[in-house]
Structure formats: C-alpha cells, structure tokens
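1. Show me how the following folds:
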Amino acid sequence: MTGGLFVSFEGIDGSGKSTQARLLADALRAEGYEVVLTREPGGSPGAEEIRALVLQGDPDRWSAETELLLFTAARRDHLERTIRPALAAGKIVICDRFADSTRMYQGLSRGNLRAKVDALHDLMIGVEPDLTLLVDMDPSEGLKRAKARKTAEERFEDFGLELQQRMRDGFLDLAREYAARFRVIDGARTPETVAQDIRAALHGRLP
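-> Take a look at the predicted model:
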C-alpha cells in the first residue's frame, strides 16, 4: 500500500471529526490532489450494509464480541475494495474512523477486549493509517452536539455520557501509545481554526 497517504480521523461522537474530514478533503482537492473521502463502518457496498446493522437499533442489540466481528468484517471489505486500490493509485485516503475506534468502543469501553481487537486486527487487517488526527472534545459538549443531529444512527450515542468520557480518556491514551502517528487537535474552537491546525499537521507528509 505505497504511493498514497492514509489519514484517519478519530474522536468521540459530536467532536466534529466528520466535518473536519470533509473540509480537509475539499482543501486538498482544491490543491489538485486526488482524494478518497470515506468512513467506517462503511466505505464499500458490503461494509455499508454492515453499518446499518451495527449503528441502528437497541443499545444492547449486539454484544461487544459480536460487534468486534462485524466491524472487522466491514473493515476488511472496505480495505479490499476502497482503501488499498486508492493508495495503490497514489491517492490520499481520508477515513472518518478506522481501527482505533474499534480499539475504544469494543476493546475498552464495552468490555476488556483490547487484546482480542488487536489480535484480530493483526490477522485480518494489518494496516494502520500514516497519520491519525484525534479531534478532542469535552464529552458533555460532544454528546449534546451528537444528539442534536437526530439521525437514525444513534445506537452508540444512546449509551450516554459515561461511555463518552471513557472513550475520550481512551483515545488520549491511544494518542500516547501511538505517538508517532497521532496528532491531537483541540476541537473546542471554530471549525476554521481547527481546520488550520489539521492542515498544519499534514506538513511534510503529502505525496
């Protein structure tokens, strides 16, 4: 998977990461780069079908173990059909969530499954982004923003503020664990200011 650049966005629900992923994609396209803006779960036809299964319905619909298998299946299809071909063609892939979200949601926040998450990731995925941008946000503000969207995909948001706080702490721990690829961005500012910091984080990394 050489020739392109793989950038992921992470953060708690409502942090603004999806907006920032879109803004970055638009800015890079305006500069002449070929960009694939994608998301997880999803990003390929099969993975989008799994997305509908895991993000809708009752919060207790799936166990953390079942979710882990579903998310990994979606990620594998996404990798095969979208990410790998784009990177091989020298494009920039910008992904709204990747494996770090699974390390948090299923590996930490819904059970002590981190070892299983990493083992399955190594076996079936084996890829990490070149750069991960963690948009950090106060959990109460993030949850308020997320609830205001009023979308059908609210299953994880329905777990409440406690999960959001554990997620934020966990993401910051991941940023320390994988310090070489993570950059933490303060999301509690105007979208324009956040976007400027994100653009600066890409300095020297663009193909």
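2. make it CA atoms for all contacts and neighbour counts henceforth
-> OK.
3. For the chain, which segments count as helices?
-> 17-30, 45-55, 64-78, 84-88, 99-104, 114-124, 139-149, 161-177, 191-201 (DSSP state H).
4. Tell me how far the last one lies from the chain's centre.
-> To tie it back to what came earlier, the one meant is helix 191-201. Its chain's average C-alpha position is 17 Å from that of helix 191-201, according to CA atoms, centre = their mean, to the nearest Å.
5. for it, which positions count as buried?
-> Val194, Ala195, Ile198, Ala201 (16 or more other CA atoms under 10 Å).
6. Which pair of those spans the longest distance?
-> Val194 and Ala201 (10.8 Å; CA to CA).
7. highest average neighbour count across the helices of the chain?
-> helix 99-104 (a mean of 22; mean count of other CA atoms under 10 Å).
8. Who are the packing partners of that helix?
-> helix 114-124, helix 161-177 (3 or more CA pairs under 8 Å, 6 or more residues apart in numbering; DSSP states H and E).
9. would you list the buried residues of helix 191-201 in JSON lines and tack on distance to Gly16?
-> Formatted as JSON lines, the buried residues of helix 191-201 follow (distance: CA to CA, whole Å):
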{"residue": "Val194", "distance to Gly16": "9"}
{"residue": "Ala195", "distance to Gly16": "10"}
{"residue": "Ile198", "distance to Gly16": "12"}
{"residue": "Ala201", "distance to Gly16": "17"}
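10. Between those residues, which sits nearest Leu69?
-> The closest of the buried residues of helix 191-201, once distances to Leu69 are taken by CA to CA, is Ile198, at 31.7 Å.
11. Next one: the closest one relative to Arg168, how far apart?
-> 19 Å (CA to CA, to the nearest Å).
12. I figured Tyr105 hits Arg168, correct?
-> No. Counting by CA atoms under 8 Å, Tyr105 stays clear of Arg168, with 10.7 Å between them.
13. another one to check against the first:
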Amino acid sequence: MNLGYFISFEGIDGAGKSTHIDRFCSLMKSRFPNREVVVTREPGGTELGEQLRSLLLNAPMNIETEALLMFAARREHIAQVIEPALTAGKIVISDRFTDASFAYQGGGRGLSLDKLNDLERWVQGQPDGTLLEPNLTILFDLPGEVAEERRSKARAPDKFEKLDLNFFEKVRQEYLRRAKENPNRFHLVDATQTPETIWDGLERLELRI
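-> As a prediction, this is how the structure comes out:
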C-alpha cells in the first residue's frame, strides 16, 4: 500500500508546465511540512533514465523502439525512485509520466494505443491488479500554434520540439481525451493565461494528502 502522494505535470512542449514545478514543490513543502517532497522527471529520474533521455530526445529511431525505451526508462524510474518514495510516505512530483507516452507516441506518432496499454500494464501493474498512476495530474492545455510560438523563443529544440504543428495538435488532443476519460485524476489548466493567473489557480488546489 502506497502511503505517499503522486503528482504529475503534463502538457505539450511550450505549454509552460516546467515553469511552475519548482514553485509548486516549495508550496507542497510549506503546506505539508511533515512530508518529504521528491521532484523528478521523465524520461529520466535515474542514472540509466537520464542516459536513455539523451537518446530519446535526440536520436532518430523506430516508433516502437521509442515507446519501448520510454517504458524501459519508466520501469527503472518506478523501481528506483517513485515506488520507494511513495512507500515511505513522500510526495512525488514528476515532470511527465505515462500520459506523455500516450500523447506523444500514441497521439502524435500514431502508435497503437493497444500496444501502449499493454506496456502500461506490464510496467505499472501492481500485485492487486491495479496500475501505479498519479493521484493527481495537472495538465497544462495550450493550442498548438501558441505553443509553437513559445518554443521558437526557447532553447535549442530537441527532436520532438522540431516537429510540426499537426503533430502537436494530435498530441494535445490525446491529452484531452485522456483527461476526459479520467476526470477525477486530471486538473486542467488553461495555459493561455498569464503565469501569475495560472499560479493563483495552482495555489488554490485542495489536496487531500
């Protein structure tokens, strides 16, 4: 039984989710002073995961290879970081988790959702038959053209960030589909708002941890 609380931040590249993670971490520490807060990311989060991240974000590869490596990195992340932290009663905040695989490899790349469902069950399956999932997923939703404009002003793009508007619109729609299917887990943020307005909304989130 997990005693901790698992939060993921999601959204297409350029939606602004990463801007708020550190501040949200500080908020959780102040709100729950008796809980340790672990901030991590996907792909990555472990030494092996960070090596796979470099490959995944830069090396061309078959779409099924890409999905398999994403879930391999995730399995290591769960085993080494997420499960031990949750078992110890910590709050885990991850910049992306499995929703990103469905959005990017499924929605954007067009990989079969059935294959992704199989990988999810294999990698995240629990002894009681449930899946290890975030308790809360904060989804930063932004139209593809707005995100594209923001990305053009950012750092040198990785291979995903170089993809066209059509790709990111499909990614966005898969995120929204999953949010509609899981309304109790997802909190939708209108990422067209100013950072200050977005932060005001995050501060008002009521979490039962």
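14. Got a TM-score for the two of them?
-> Here the superposed chains carry a TM-score of 0.91, computed using TM-score structural alignment, normalised by the length of the first structure; 201 aligned residues with a CA RMSD of 1.4 Å.
15. that older thread, export the helices and strands packed on helix 99-104 of the first structure to JSON lines and tack on distance to Leu53 of the first structure?
-> Formatted as JSON lines, those follow (distance: least, CA to CA, whole Å):
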{"stretch": "helix 114-124", "distance to Leu53 of the first structure": "19"}
{"stretch": "helix 161-177", "distance to Leu53 of the first structure": "20"}
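16. Would you mind saying which of these lies nearest Glu153 of the first structure?
-> helix 161-177 (15.8 Å).
17. And the closest one, what does it pack against?
-> helix 99-104, strand 131-136, helix 139-149, strand 182-186.
18. For those, give me JSON lines that also has distance to Gln56 of the first structure.
-> As requested, those are exported to JSON lines (distance: least, CA to CA, whole Å):
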{"stretch": "helix 99-104", "distance to Gln56 of the first structure": "17"}
{"stretch": "strand 131-136", "distance to Gln56 of the first structure": "24"}
{"stretch": "helix 139-149", "distance to Gln56 of the first structure": "14"}
{"stretch": "strand 182-186", "distance to Gln56 of the first structure": "29"}
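19. Can you find the partner of Arg74 of the second structure in the first structure?
-> Residue pairing (TM-score structural alignment): Arg74 of the second structure is matched to Arg75 of the first structure.
20. can you check Leu202 of the second structure too?
-> In the first structure, Leu202 of the second structure lands on Ile198 (TM-score structural alignment).
21. how far away is its match from Ser101 of the first structure?
-> Ile198 of the first structure is 19 Å from Ser101 of the first structure, by CA to CA.
22. Pull up the gap between Arg61 of the first structure and Thr38 of the first structure, please.
-> 26 Å.
23. can you check Arg51 of the first structure too?
-> 13 Å.
24. again with Lys116 of the first structure
-> For Lys116 of the first structure, the distance to Thr38 of the first structure - CA to CA - is 25 Å.
25. Same question for Ser63 of the first structure.
-> 26 Å.
26. In terms of neighbours, single out the busier of those two.
-> Looking at Ser63 of the first structure and Thr38 with other CA atoms under 10 Å, you find the greater number of neighbours at Thr38, namely 22 against 12.
27. residues touching the residue nearest to the more buried one when sequence neighbours are not counted, list them.
-> Nearest non-adjacent residue to Thr38 of the first structure, counting by CA to CA, 6 or more residues apart in numbering: Cys95, 4.8 Å away. Shown in contact with Cys95 of the first structure (CA atoms under 8 Å, 6 or more residues apart in numbering): Phe6, Val7, Ser8, Phe9, Ala21, Leu37, Thr38, Arg39, Glu40.
28. Could you find the closest non-adjacent residue to the equivalent of Arg168 of the first structure over in the second structure?
-> Aligned by TM-score structural alignment, Arg168 of the first structure pairs with Arg172 of the second structure. If the residues on either side of it in the chain are set aside, Arg172 of the second structure comes closest to Ile12, at 6.4 Å by CA to CA, 6+ apart.
29. contacting residues for that neighbour?
-> Phe140, Asp141, Leu142, Ala147, Phe168, Val171, Arg172 are the contacts of Ile12 of the second structure under CA under 8 Å, 6+ apart.
30. now do 10 Å
-> 100, 103-104, 139-144, 147-148, 161, 168-169, 171-172, 175 (CA atoms under 10 Å, 6 or more residues apart in numbering).
31. Repeat that for Glu64 of the second structure.
-> Met70, Gln105, Arg109, Leu111, Ser112, Lys115, Leu116.
32. From Asp96 of the first structure, how far off is Arg149 of the first structure?
-> Arg149 of the first structure is 17 Å from Asp96 of the first structure, by CA to CA.
33. Also Thr66 of the first structure?
-> As judged by CA to CA, Thr66 of the first structure and Asp96 of the first structure stand 22 Å apart.
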